[in-house]
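A.B. asks: I'd like to go over a predicted model; first the sequence, then the structure.
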Amino acid sequence: MKFFYSTIYKIKFLFILLLSPVFMPFVSSQTGGTLDNSFATVGFTSFGFPQANATCSAAALQSDGKLILAGQYISGNTGTLAVVRLTNIGLPDSTFGLNGQVLLPFSNVNVEATTVQIVSDGSILIAGKSNNLPLLIKMSQTGVLSGNFGTGGILSFDNGLSGIIDLILLEDGKLLGCGKKADQFCVFKRNEDGSEELSFGIAGFSCIDAGPLSVLSRMTLQADGKILLTGSLNATATKNDIVVMRLTKSGSLDNTFNNTGTAVLALGNAGTDEVGNAIRVQKDGRIVVAGNFVDSSKTKFIVVRLLPEGVIDTSFASTGSVIVAFNTTKDEAKDLVIQADGRALVCGTTNTGNGSNVAMVRFKTDGKLDPNFAGLGKISSKIGNRANGEVVLLQPDNKIIVAGYAMFSNQNRFMAARYNPGVVVGTNEASKKKLSEIVLWPNPIQPGNKIYVQGNFTSSEQLRIKLTTLDGRQVHNWAVRAPQFENQVIELELPADLYPSAYLMNFYSNSISGGKLVVID
């Protein structure tokens, strides 16, 4: 018999729910920097391949919370590109490939995955190299190679690049990649199907002279679409310096950046080397670069911040840069993310003498170490006999994912760990405002009907929507890309077998985390 709510009952439900913590964006009460034991029961997991040492070098989070790991291993004369998907609790996802893995063997040992991107339809893009040529792979959500991309889902091309170093998926579905060609930093653009986008640069390519012994490490985009590259230049015969280049959307050097389009950051003295390994842009347009500082005896983390015009920002750590050591001979910074509250989180590896640990450092917006992160602002996390942190990602609930590889029983395996962020300040009000702007209609609604969602989401952001009971049990979920324009409408079809009751429609993305009441009558 169908159950009907009275108006008073609905108002009572609404009043209780508005006061409930489920309407607030998730803020972890766990100590920042500690392993999250809800992930694989101990906070980390590993995934190995028989009789081979594997290295995970790329990772991405899907909008449904699942984690894609990509890397490689060598067996004989065959290099295999391996892709693994884990559920949001750290278990192999049996709906992906065979037992959660897809293996792609190549007839050479020079195979590497460098970047993973998730397309709006859920398909997966992997960039890297094979036999010193650029490599792009596209597969479906279930791990099947895409027939409408390259040749059977695999695309390799020879434009002089030795591989793809980084790849960005643009809002229009096109691909922006970078790589090295002799002494040049190169950026290329391709269409959704992998074909060249000839309107970019010269026939889809733009190459900038960087000089001998230069290193290209990573790429990112500004909000206005301009392209930022980082790595190092051989400034003198005995010294390497961090470099940041900015290109326009069309691929030419942007001379409004440090007057030349290039900023060479001589941060040490004549006896030191610096290299940029990761680059991100803050919401205010300032540019953060993380990398390595090498002197005569040690390798350390270094983080530097630039103003949008390309000069060092001296409001960051008073000099514009900060060096962090873990009291070992070798600390390597590999990746960087900016939290919603503006704090920078850097991950990498620290040598322990008889192995290595995952290393992370969190900085406040003024460049000082964040004491709310493990008490000291930095952690050295032992996983297996030795571990390397290669990629750092942020979940919508602010929890921290580090992906890389670790040794267990004398075998290198893919590794993923999840850490608690502690309190991420400054995000509640913005998220609450976005949540309050979401409108659902019709509401109440009958099972099986379409419900419409309207809200001020960030343009084309990945959006995960979960329908749960009031006690948190999930009954349905959707993974969608938010509309390109403000206040466009998302259409969702409700399951036909929903029992008449009150539910929560929970929204998760980079800018929102919280729920709205839905009444099924």
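C.D. replies: Received the coordinates, thanks. Numbering: from 1, shown residues only.
A.B. asks: hey, let's count contacts and neighbours off CA atoms from now on
C.D. replies: Noted.
A.B. asks: Can you give me the buried ones in stretch 142-156?
C.D. replies: 142-146, 149-150, 153-156 (16 or more other C-alpha atoms under 10 Å).
A.B. asks: Tell me which entries of these lie within strands.
C.D. replies: 154-156 (DSSP state E).
A.B. asks: May I see these organised as a markdown table, with distance to Asp121 added?
C.D. replies: A markdown table is the format used below for those (distance: C-alpha to C-alpha, whole Å):
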| residue | distance to Asp121 |
| --- | --- |
| Ile154 | 18 |
| Leu155 | 20 |
| Ser156 | 23 |
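A.B. asks: of all these, which comes closest to Asp193?
C.D. replies: The nearest member of these to Asp193, counting by C-alpha to C-alpha, is Leu155 at 9.7 Å.
A.B. asks: wait, the closest one sits on Met139?
C.D. replies: No: the pair Leu155 / Met139 is not scored as a contact, 11.8 Å apart, by C-alpha atoms under 8 Å.
A.B. asks: okay, and the common contacts of these two?
C.D. replies: By C-alpha atoms under 8 Å, 6 or more residues apart in numbering, Leu155 and Met139 have no common neighbours.
A.B. asks: Find the nearest non-adjacent residue to the residue positioned nearest the centre of the chain, please.
C.D. replies: Compute the mean C-alpha point of the chain, and by C-alpha atoms, centre = their mean the closest residue is Leu393, 4.4 Å away. Spatial nearest neighbour of Leu393, excluding adjacent residues (C-alpha to C-alpha, 6 or more residues apart in numbering): Ile401 at 5.0 Å.
A.B. asks: Look up how far Gln282 lies from that neighbour.
C.D. replies: Distance, Ile401 to Gln282, by C-alpha to C-alpha, to the nearest Å: 20 Å.
A.B. asks: Compare those two (neighbour count), which wins?
C.D. replies: Neighbours per residue (other C-alpha atoms under 10 Å) separate Ile401 from Gln282, with Ile401 holding more: 25 against 20.
A.B. asks: residues contacting the more buried one?
C.D. replies: By C-alpha under 8 Å, 6+ apart, the contact set of Ile401 is 392-395, 416-419.
A.B. asks: what does Cys186 give?
C.D. replies: Contacts here follow C-alpha under 8 Å, 6+ apart; on that basis Cys186 touches 161, 178-180, 205-208.
A.B. asks: How many residues are close by the closest residue in space to Gly320 that isn't next to it in sequence?
C.D. replies: Beyond its immediate neighbours in the sequence, the residue positioned closest to Gly320 (C-alpha to C-alpha, 6+ apart) is Thr314, lying 4.2 Å away. The number of residues packed near Thr314 is 16, by other C-alpha under 10 Å.
A.B. asks: hold the first one in mind and look at this next one:
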Amino acid sequence: MNMNVKSKGALGLATVSTVALLAGIAWAAEGAGMLDASFGAGEDDGTPAGVVSTSLGNGDDMAEDLSVDADGHVVVVGNRHNGESNDIVLVRYTTDGSFDAGFGVGEDDGTPNGVVNISLGEGNDFGTAVAQQADGKVVVAGYHEEGASTNIVVLRVNADGTLDQGFGTADDGTENGIVNISLGDGNDVARDVALQADGKIVVVGDSVAADGSSNIIVARLNADGSVDEGFGQSEDGTPNGFVATSLGNGDDKANSLVLQADGKIVVAGNRVADDGSSNIIVARYDAAGVPDPTFGASGDDGTPEGFVNISLGEGDDVARDIALQADGKVVVAGDSVSADGSSNFVLARLNADGTPDDGFGVAEDGTPNGFVSTSLGEGNDYATGLAIQNDGKLVVAGYHQEGDSTNIAVARYEANGDLDQAFGTADDGTENGIVNISLGDGDDMAQAVVVQGDKLIVVAGTTTATDGSKNIAVLRLTAQ
């Protein structure tokens, strides 16, 4: 289904410390959208609580995704530079923001307890997504440089951070606990991961085809890390267990996924249209990996049934995260280039059949009903993470360009798409509904957000230290 909507406008020692906020915000005030003083406290250095900055050495350390377990522990996945190359890193924090001393114990990887460093060999390794099992095991998706190309990597660690020896026992050149997947001679990248109720693991990303373009990839593994041979039994050039989708001559990428209760897989990403711009793509596959014909409809742009193509103007539109409401509606967050050339936060809500929800985003923001565009000020705004509260409110995290640097931005919307006027009421230069956070003079960026119960919002990303290196940043905000 094509929705072509033209806009009308608009290591060394690892350290954990709280970081001084330079936004001039009265964080001690009560209300939703304030830093949680019980997180990251205990550093007697005059810096506020609510933020934890983690440096794992002299190089760059960056968070890409996070998960919060039932006990409130925060698991962050990302990558760190070991002086020669990038490694996958997992960090687990306790409920107060300190390292979890029971995680990553005894690992001879140069990191302290609470941190697990994983190197897959020569070349760079990147962790992009994380999911936690009910038994405490942690599943990570990412990719590994293999010569001149990259391979998809899925790994699983036990609750103590050790590699799960019962996972990924196939002879793929990696040790037990790790699955290495190559779909050809080009780059294969995993960008998100989700766990089915039966323990199977679904991964989405993209793979370079023989013609040099990128295709959307959906893969499913069994609980032991073996490829699920009953998934993706189509003649698309990939083996069983994988589905490759090309939507045209340009690059197609899947950035996020969510699983429905009926086993269907909903994917969000972007495709390069014929005019060279990027459009948002939302796709739904059935439990066998076949595009769902009840979602979307064939459009005049050549997109097949099972896919929704969204263009909000002549600029680039990108979906970066996706979530599913309790009523089956699909919410997508990303960014869109407006008429003035700057990027804005964008939210889209689709009905269960893939049509735009006309009851969402009825404000006059230059987009039609079903969509919300939010400018956080002069400069570019990028939405990277999305979570839905139990009351139906939508929490979006990302970053906002502020002069020569970027600040972390968190926005909350009512269920109808209006900014929540009760969120982020501090004097930080933004309107109510938006929180703008600067952790210093350098770039600060949020990459993922999770709602923890009814009272807390946890954000993971990256902050720039005074020496110019990047540190992992974890923030906890109040939701009430």
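C.D. replies: Okay, I see it. In this text, all values refer to a predicted model and were calculated from it rather than measured experimentally.
A.B. asks: care to give me the TM-score?
C.D. replies: Once superposed, the chains reach a TM-score of 0.68 (TM-score structural alignment, normalised by the length of structure 2), with 349 aligned residues with a C-alpha RMSD of 2.6 Å.
A.B. asks: coming back round to it: now which residue in structure 2 aligns to the residue nearest to the centre of structure 1?
C.D. replies: In structure 2, the residue matched to Leu393 of structure 1 (TM-score structural alignment) is Ala387.
A.B. asks: can you tell me which helix or strand its match belongs to?
C.D. replies: Per DSSP states H and E, Ala387 of structure 2 falls inside strand 381-388.
A.B. asks: chain center to whichever helix or strand comes after that strand: distance?
C.D. replies: On the C-terminal side of strand 381-388 of structure 2, the nearest following helix or strand under DSSP H and E is strand 394-402. Counting by C-alpha atoms, centre = their mean, to the nearest Å, strand 394-402 of structure 2 is centred 13 Å from the centre of its parent chain.
A.B. asks: mean shift between strand 394-402 of structure 2 and structure 1?
C.D. replies: Superposed on structure 1, strand 394-402 of structure 2 shows a mean distance to its aligned partners of 1.1 Å (mean C-alpha distance after the TM-score superposition for structure 1).
A.B. asks: for whatever helix or strand comes next after that strand, packing partners?
C.D. replies: Heading C-terminal from strand 394-402 of structure 2, the first helix or strand you meet, by DSSP H and E, is strand 405-413. Judged by 3 or more C-alpha pairs under 8 Å, 6 or more residues apart in numbering; DSSP states H and E, strand 405-413 of structure 2 is in contact with strand 394-402, strand 434-437, strand 444-452.
A.B. asks: what's strand 405-413 of structure 2 aligned against in structure 1?
C.D. replies: With TM-score structural alignment as the criterion, strand 405-413 of structure 2 aligns to 411-419.
A.B. asks: repeat for stretch 126-138 of structure 2
C.D. replies: So stretch 126-138 of structure 2 sits over residues 163-175 in structure 1, by TM-score structural alignment.
A.B. asks: Go through that stretch and flag the buried ones.
C.D. replies: 163-170, 174-175.
A.B. asks: Touching that stretch from outside, list them.
C.D. replies: Contacts for stretch 163-175 of structure 1 (C-alpha under 8 Å, 6+ apart): 114-117, 119, 127-130, 132-135, 176-180, 189-192, 194, 216-220, 460.
A.B. asks: picking that back up, wouldn't the residue nearest to the centre of structure 1 be in contact with Leu61 here?
C.D. replies: Yes: here Leu393 of structure 1 reaches Leu61: they are 7.5 Å apart, a contact under C-alpha under 8 Å.
A.B. asks: In helices only, show me the contacts of stretch 163-175 of structure 1.
C.D. replies: Among those, none falls in helices (DSSP state H).
A.B. asks: Mark which of the residues you listed are buried, thanks.
C.D. replies: Applying 16+ other C-alpha under 10 Å to those flags 114-117, 119, 127-130, 132-135, 176-180, 189-192, 194, 216-220, 460 as buried.
A.B. asks: Hmm, Asp125 and Glu145 of structure 2 touching each other?
C.D. replies: Yes: with contact defined as C-alpha under 8 Å, Glu145 of structure 2 reaches Asp125; the gap is 6.4 Å.
A.B. asks: sorry, back to before: which residue in structure 2 aligns with the residue nearest to Gly320 of structure 1?
C.D. replies: When structure 2 is aligned by TM-score structural alignment, Thr314 of structure 1 is paired with Pro293.
A.B. asks: how about the helices of structure 2, start to end?
C.D. replies: With DSSP H as the criterion, structure 2 has no helices whatsoever.
A.B. asks: can you count the residues close to the nearest residue to Gln454 of structure 1 once chain neighbours are set aside?
C.D. replies: Excluding the flanking residues, the one nearest Gln454 of structure 1 by C-alpha to C-alpha, 6+ apart is Val489, at 4.7 Å. The tally of other residues near Val489 of structure 1 (other C-alpha under 10 Å) stands at 16.
A.B. asks: Next one: Val489 of structure 1 from Gly375 of structure 1, what distance?
C.D. replies: 44 Å.
A.B. asks: for Asp172 of structure 1, same thing?
C.D. replies: The gap separating Asp172 of structure 1 from Gly375 of structure 1 is 43 Å, by C-alpha to C-alpha.
A.B. asks: one step back: counting neighbours, which of the contacts of Ile401 of structure 1 comes out on top?
C.D. replies: Ala416 (30 neighbours).
A.B. asks: Tell me, how many residues neighbour the closest residue to it other than its chain neighbours?
C.D. replies: Excluding the flanking residues, the one nearest Ala416 of structure 1 by C-alpha to C-alpha, 6+ apart is Ala403, at 4.4 Å. By other C-alpha under 10 Å, 33 other residues sit near Ala403 of structure 1.
A.B. asks: what's the answer for Ala415 of structure 2, then?
C.D. replies: Neighbour number of Ala415 of structure 2 under other C-alpha under 10 Å is 17.
A.B. asks: so how far is Ile118 of structure 2 from it?
C.D. replies: On the measure of C-alpha to C-alpha, Ala415 of structure 2 and Ile118 of structure 2 end up 40 Å apart.
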